[in-house]
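Colleague: Provided below are the primary sequence and the corresponding predicted coordinates.
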Amino acid sequence: MLTIKMMKPFYTLQEGHDLKLVFAYQYFSVVKGKEVYQFIPVESNEIRINLKTKQIENLTDIFVFQRGTRIFRIPLFQLMQISDLVDHLKSIITFYVQQIKTDEEEEALCEEILFLERQNLHRLIDKALLDGNKDLFMALTDRLKLEEATH
């Protein structure tokens, strides 16, 4: 059984819904038996996570750990199965997942506001027609055209 002793990304990079956790020497170590093995970035050095689906995208990447002259290689999917890696990842990505949710909620709210504003504009146009107010009707339809052109 492997356990994660330390797991701190050297840096993180968020691009939209994708989060990249990049690891370097001394930032990632595991305990195998009673011995501590340090991560060495020989093959893969990152974990890519889709924040929307919360899925790891590079499960087949090989991670290499070293203690002295002894080295062991392990695919990420296997490391996840035989260690507490998932718990460590959850604690790292919680902020980013929450940020994505907040951004999506804000975007949905903005879309709802725009929809309501357009509905109100249509009602004002209808009222201008009923009142026979040609100037207001023309101003409102021009505004509607402008709104639709910018969105």
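Modeller: Thanks, I have it. Note that the structure is predicted; figures quoted are calculated from it, not measured.
Colleague: From here on, just use CA atoms for contacts and neighbour counts.
Modeller: Fine.
Colleague: Do you have the helices of this structure handy? List them.
Modeller: Remark: helices assigned in the chain by DSSP state H are 76-82, 85-131, 134-150.
Colleague: closest to residue 49 out of the ones you listed?
Modeller: Residue 49 lies closest to helix 85-131 among the helices of the chain, at 8.8 Å (CA to CA).
Colleague: which helices and strands does the closest one pack with?
Modeller: Contact analysis of helix 85-131 by 3 or more CA pairs under 8 Å, 6 or more residues apart in numbering; DSSP states H and E lists strand 2-7, helix 134-150 as its packing neighbours.
Colleague: Please compare the first structure with the one that follows:
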Amino acid sequence: MVTVKLLKPYYIKTDEQTVRVVLAYQYFTLLINQRVFQFIPIEEKEIRVSRENGKIENIHDRFAFQNGKTVIYMSLVELISAPNFLNHLHSIAQPYIQSEETKSVTLKEETEQIIKVLEERNLKRMIDQALDERNKVLFDQLVKLL
């Protein structure tokens, strides 16, 4: 039986598409058959999570764990099957992953900003048209709206 005893990132690196959870000694330990194995960075040392959907991108990468002279290699696919691995990983990556609500709010704000700019440009065009037509009454009304 494999369980995660400790999973803390050494540091977290983000870009537009990915959250990279970088691991180091003593920050990632497993309990395998009642023996504690510590992560050692001899193969892979990071877990990549998509910021868009929260899925692990490098599931086939292998990680090494050591207890004394015994070294065990496990892929992320195997680690995902551990009961609490995903809970630990998602609690680390969640603040960096865009939720549907965040995307919706951001999209709504961007849409409102675009509409505001377009309305302002339209109003300026209408003011120009009123000037071209020498319509002082319409001009005065439109300037008040600006």
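Modeller: In hand now; what should we look at? All figures in this text were calculated on a predicted structure; none of them were measured in a lab.
Colleague: TM-score of the superposition?
Modeller: In this superposition the chains share a TM-score of 0.79, using TM-score structural alignment, normalised by the length of the second structure; 134 aligned residues with a CA RMSD of 2.6 Å.
Colleague: before we move on, the earlier item: buried deepest among the helices and strands packed on helix 85-131 of the first structure, which one?
Modeller: Stretch with highest mean neighbour count among these: strand 2-7 (a mean of 17; mean count of other CA atoms under 10 Å).
Colleague: can you tell me which of the helices of the first structure comes nearest to residue 70 of the first structure?
Modeller: Taking CA to CA, helix 76-82 is the member of the helices of the first structure nearest to residue 70 of the first structure, at 17.6 Å.
Colleague: with the second structure superposed, average distance for the closest one?
Modeller: With mean CA distance after the TM-score superposition for the first structure, helix 76-82 of the first structure departs from the second structure by a mean of 1.2 Å once superposed.
Colleague: ok, and what's touching that helix?
Modeller: Here helix 76-82 of the first structure makes contact (CA atoms under 8 Å, 6 or more residues apart in numbering) with 1, 2, 58, 59, 60, 61, 62, 63, 85, 86.
Colleague: Show me which of those residues are buried.
Modeller: Neighbour-count burial (16 or more other CA atoms under 10 Å) applied to these gives 2, 59, 61, 62, 63, 85.
Colleague: ok, back up a step: out of the helices of the first structure, flag the one nearest residue 20 of the first structure.
Modeller: Nearest to residue 20 of the first structure among the helices of the first structure is helix 85-131 (10.1 Å), distances taken as CA to CA.
Colleague: Spatially, which two of the contacts of helix 76-82 of the first structure are the most separated?
Modeller: Distance extremes for the contacts of helix 76-82 of the first structure: the farthest pair is 1 and 58 at 22.1 Å, using CA to CA.
Colleague: can you tell me how far the residue of the first structure most remote from its centre sits from residue 138 of the first structure?
Modeller: Here the first structure reaches farthest from its C-alpha mean at residue 132, the gap being 52.0 Å by CA atoms, centre = their mean. Residue 132 of the first structure sits 11 Å away from residue 138 of the first structure, going by CA to CA, to the nearest Å.
Colleague: can you check residue 24 of the first structure too?
Modeller: Separation of residue 24 of the first structure from residue 138 of the first structure (CA to CA): 64 Å.
Colleague: Could I get the contacting residues of the nearest residue to residue 89 of the second structure once chain neighbours are set aside?
Modeller: Once flanking residues are discounted, residue 89 of the second structure sits nearest to residue 7: 7.5 Å by CA to CA, 6 or more residues apart in numbering. The neighbours of residue 7 of the second structure, taking CA under 8 Å, 6+ apart as the test, are 27, 28, 29, 88, 89.
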